[in-house]
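Trainee: would you be able to build a 3D model of this:
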Amino acid sequence: MTDSGNFVLYNKDSVVIWESFSFPTDTILGGQNLSTGHELFSSVSQTNHSTGRFRLKMQSDGNLVAYPVNTLDWGIDAYWASNSWGRSPNYNLYLNNTGKLLLINNTNSATIRELFRGSSIYSNTVIHRATLDVDGNFRLYSHKFDTKPSVEWQAIQNLCEVKNFCGFNSYCTLNDNQPYCNCLPGSDFIDPEHWSLGCERNFTKEKCKVGKENSFYNITAMDNLNSDDPPYFKASMPKEECSKSCLEDCVCDAALFQSGNCMKLKLPLRYFRRDTALPLRYFGRDTGDTALPSTAFFKVGTTSIESNKTIPTLIPPPSPVVVTTSKKAVMLILVLSLGFITYSCSSLAFSGYFIFKFRVLKYRRLLEAGTSGLIEEFTLGSYSYREIHKATNGFKEELGKGSFGAVYKGTLYKGKIKKLVAVKRLEKVQVDEGETEFRAEMRVIGKTHHKNLVRLLGYCAEGMKRLLVYEYMSNGSLADLLFRAEERRPEWNERVRIALDVARGILYLHEECETPIIHCDIKPQNILMDDFWNAKISDFGLAKLLMPDQTRTFTGVRGTRGYLAPEWQKNTPISVKVDIYSYGIVLLEIVCCRRNMKVDVSNPEEVVLSAWAYKCFVARELDKLVGDEEVDKKLLERLVTVGLWCIQDEPALRPSMKCVVLMLEGITDISIPPCPTAASPM
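Mentor: So this is what the prediction gives:
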């Protein structure tokens, strides 16, 4: 450990083979570089140093830029930059031992720009550090041994400039020069104690009826709100017409009227703020203009969901101060306080006695009934057929139909709380296990919890009736999103995010569960979208139900034509690699926004997507796969290459799901795949 704080590992010849300065987290110290392509990531909180919500990247174009995490390096997501872009690809961020924060040329160590001049005199009693803080601001601190650390410089003066500072569907505003987070109209905080999680809709989303939205929704207007969210529609029109247009538009959740232009937006909303003096920015640079005052219109439902959530603030309000002016007043306060304490203690003692007695009686009754009553809180729910029949109103509203049965919309009630669910009615499943084995298996499946898996809430097993109860997903399936020709295709960045969501969900099933689970039917119809358009895999419990041996087993053909791995037809043992193959087909469909089999094409080579993709890959003509769409070419090549590796004939050649995720994230290099001879419809 050097005096600078660098932890260095040497080999036997005293040559450095590893040092902590090459792998910064949220901080660089005096004498340390942040080299080209590397990033700082903020912490979750002052006490939790896991990866937080913001990142600072030293880009290859020479620009030092701050973004929210889980965003690409796009100007629309940047909220601060050093404005040194376009000069040299060899810049480093460097903090010297006197506190100077510099951008230097890595080739000749020449100073290109000073972010903070600092001192020219070195002192061995002062330590400097530059940190990307929890709130997203980049600050330079100095530490002296006998005093508290002080801030020497900070990148941003107004924290409302930090994009995604307040989370989804909320906006930042200043109160006494301090940032506050409030929910946008029609939403409440997901968790009032953790405002960074953002807000969610607090009213019921009705079915879309074009031109009749005003019967279900009202418009709420707010002045002086600005946003950097990209609109899906922009046109010139009067303010009143902008409000009416959003109300009657099924897709519109909010509209922003500014300088005679109406911009329509969809949930989730990320970059709202209430401050008319904030500068307009493009790729982290000030444009020289300030954001013009604008009016925002929000669509709010007439049917609200009960909510008592309060609005948190970053700084708690000051506590009231009691001022005493005489000994008489002090004595009065003491007497009242002692009386109140005595009364409170007596009340608590009596209440505790009666509560204890009530709980003991209740526990005895539960023991007599043969159950502890606590299992239901922590395990998968078991429902009667009558309960599910009532919840679905006699299986009235069908959401979809698959190879193993139909899915119906239902509503379960727990007291006054209403929860929407999706009920899958298994019609073609032959269950050979007994009642005890089936229930035990469902409880194992119920332990799977991941943000990219549709949650299995419960089941029904009465006689030959088998039903599964899942959480309700409001935005349909990935197939609806990709293959509906009459609507616009999802944006490229959105498709990349969805591909990663699906990969992480499969990784959890394969490697992070107590027992590996083979899905057996990965396809766009089984990938559903939640309220915030996050992708979640559904029906992941079906493979567990049909195949008790989760790692390797013989079984009949399961799945959907076009997504089946070759080993299904070879009577060989099935492993998790069948899911890898199906994911490869789905990944190519996500990239190209078309089905694997498409007969209505002018070129016969384009009928089978997997075969066409390999031909374009070999010919270095990947642009043909996305047409005229503007995409990141390097990222396009990476996604297609991963897809081609996943659909190899031999299971041993296919990567594991962990390797797939690492390749998609750009962490692992990818070699050139051989020709996938099985790239044809099954």
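Trainee: contacts and neighbour counts: CA atoms only from here.
Mentor: Fine.
Trainee: which SSE is immediately downstream of the longest helix anywhere in the chain?
Mentor: As assigned by DSSP state H, the longest helix anywhere in the chain is helix 327-368. Toward the C-terminus, helix 327-368 is succeeded by helix 375-378 as the next helix or strand (DSSP states H and E).
Trainee: the structure of the following sequence is requested for comparison with the preceding one:
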Amino acid sequence: MATISPILLIYQQFCSSPGSSLSPSVPPTALPSPSGRFAFGFYKQGNGFKVGIWLSGNNKTIVWTANHDDPPVFLNASLVLTKNGELLLQTGPGEKKVIAHSNNGTIFYASMLDSGNFVLRNKSLHILWQSFDYPTDTMLGGQTLPSRHQLVSSSSDTNHSSGRFELSMQADGNLVLYPRYSGDTSWDPYWASNTGYDTISKYYLFVNNTDSQPLCIVNASSTSGQNILRKMGDSSFKGNKTTAYRATIDFDGVLRLYAHFEDANRKHQVRKLWSPSELDNQCNVKTFFGFNSYCTTNEMEPGCNCLPGTDFIDPSHKNLGCKRNFLEAECKGGKDNMTLHSMYPMTNMAWVDPPYIEDEIQEEQCPSSPITVKADVYSYGVMLLEIVFCRKSLVVNMSNPEQIVLSNWVYKCFARRELNKLVVGEEVDISLLENMVKVGLWCIQDEPFLRPSMKSVVLMLEGVTEVAIPPCPSPDSI
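Mentor: Got it, this is the predicted structure:
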């Protein structure tokens, strides 16, 4: 392992020259800023270590993480600043990851600044690389988030890998909070700054070091310089020259502005200056409570609940969502599997996403369950046949042309009493299979008046009502 070079002492241990290294097991484990407010190096995560930047205080506040989706490293890891301008994380013989690089520039030294920015410089003191250009979930005073760039939340307050939410500085000047992996459509955000103006100007989010404008959106195209379009923050707070401002999209999906400062007793304090008032109710944060769960508000405190038939994946972390608490039904169906399917009423529910199909049915149309399921019986018939035969309703690349359209192929086999051709190699209850096929074929009749009501469909599937022989759903195609 390389030793710390003399230049580190020349810069009072606040800078590091090529050839220097850091290790989680051998001091120094971190490179501090001149005031000691920030540090760069190894921090503890779980049973290992991550490389990042933190605000010093009673507890480390992580503000940046390198390669944040990589797994933690162990005590044998080291950070090495090479002479060709790369900062490498070495985890074993021949195993290395690039943390930072200078684009073929000559590195003179690396340093941790009191702003929280970790930089690589050349001999002319020009910055060749800086952590401020690659934010993770946090912005600090003096840092900008350009148009079309994002912050991504952490998975939790102790795990700094990518989480479920992102903050996007849009090209139109609107600052928006999204669930990650959403479609970025107009109904996907759960909060917006409503500062959208145009797509001609260039906007960016800026964290200021002043009390009057700590968080603002700036028009970079304005002839008057920095044009503050929207100010967000607590104007009653009065900081000082040592106050550090931090804007973070926390793991719960809420953007918050914090101030870090020392009180009269020189103790580190943290104060939340601002967050969107709309998100005081956690139920307004889309997807926070995970799959198969929903949010309720009890005396203004949000709570997470599992849908019927599911339990929490982890009861101690309810926002991870819920999982099925019953055995999975086989695709080909069967009498025993019918007990696994139930309908439950869910009253006073608000659905935030628009439906892809909307067809109201009356409660009395569902006899076994007092539920009001926006459903279309034709769509249900198509889906029923797809589930029974484990294939899509239209498969173009079939070797036999008459098998391309599932409904046509099913009816032909049904009419010829050859349904066994559709379930080759499977052991099935032929009478039950025939019953489900007849129900599916009735549902997809071309003439709407021939299709049964959802009430009749349920009665037929439960065996209460006898199912008549259906006509061909598409006579011209047979």
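Trainee: can you calculate the TM-score here?
Mentor: Remark: TM-score between the superposed chains equals 0.49 [TM-score structural alignment, normalised by the length of structure 2]; 265 aligned residues with a C-alpha RMSD of 3.5 Å.
Trainee: circling back: packing partners of the longest helix of structure 1?
Mentor: Using 3 or more C-alpha pairs under 8 Å, 6 or more residues apart in numbering; DSSP states H and E, no helix or strand is in contact with helix 327-368 of structure 1.
Trainee: quick check: which element contains S379 of structure 2?
Mentor: With DSSP H and E as the test, S379 of structure 2 turns up in helix 377-389.
Trainee: quick one: buried residues of that helix?
Mentor: Within helix 377-389 of structure 2, the residues scored as buried using 16 or more other C-alpha atoms under 10 Å are 377-378, 380-389.
Trainee: pretty sure G41 of structure 2 sits against F49.
Mentor: No: with contact defined as C-alpha atoms under 8 Å, G41 of structure 2 and F49 do not form a contacting pair (9.6 Å).
Trainee: tell me which of these two has more neighbours.
Mentor: Per other C-alpha atoms under 10 Å, whichever of G41 of structure 2 and F49 has more neighbours is G41, with 24 against 18.
Trainee: check which helices and strands the helix or strand harbouring that one sits against.
Mentor: Using DSSP H and E, G41 of structure 2 falls within strand 38-45. Strand 38-45 of structure 2 sits against strand 30-32, strand 48-55, strand 109-112, with contacts defined as 3+ C-alpha pairs under 8 Å, 6+ apart.
Trainee: for E166 of structure 2, which of the ones you listed is the nearest?
Mentor: Closest of these to E166 of structure 2 is strand 48-55, at 19.7 Å (criterion: C-alpha to C-alpha).
Trainee: buried stuff in the closest one?
Mentor: Using 16+ other C-alpha under 10 Å as the test for burial, strand 48-55 of structure 2 gives 49-55.
Trainee: could you look up the next helix or strand downstream of it?
Mentor: Scanning forward in sequence from strand 48-55 of structure 2 by DSSP H and E, the next helix or strand is strand 61-65.
Trainee: just checking, what packs against that next one?
Mentor: If you count contacts as 3+ C-alpha pairs under 8 Å, 6+ apart, strand 61-65 of structure 2 packs onto strand 48-55, strand 138-140.
Trainee: in JSON lines: the ones you listed, plus distance to W274 of structure 2.
Mentor: Compiled in JSON lines, these are given as follows (distance: least, C-alpha to C-alpha, whole Å):
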{"stretch": "strand 48-55", "distance to W274 of structure 2": "19"}
{"stretch": "strand 138-140", "distance to W274 of structure 2": "14"}
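Trainee: what's the closest of the ones you listed to V270 of structure 2?
Mentor: V270 of structure 2 lies closest to strand 48-55 among those, at 10.9 Å (C-alpha to C-alpha).
Trainee: report the angle between that closest one and strand 61-65.
Mentor: Between strand 48-55 of structure 2 and strand 61-65, the angle comes out at 110 degrees (axes from the mean of the first three to the mean of the last three C-alpha atoms, to 10 degrees).
Trainee: helices or strands up against strand 48-55 of structure 2?
Mentor: Short answer (3+ C-alpha pairs under 8 Å, 6+ apart): strand 48-55 of structure 2 packs on strand 38-45, strand 61-65.
Trainee: between strand 48-55 and the longest one, find me the angle.
Mentor: Using the same axes, to 10 degrees, the direction of strand 38-45 of structure 2 lies 150 degrees away from that of strand 48-55.
Trainee: buried residues, strand 38-45 of structure 2. List them.
Mentor: Using 16+ other C-alpha under 10 Å as the test for burial, strand 38-45 of structure 2 gives 38-43.
Trainee: could you verify that S431 of structure 2 is part of a helix?
Mentor: Yes: counting by DSSP: H, G, I helix; E, B strand; the rest coil, S431 of structure 2 falls inside a helix.
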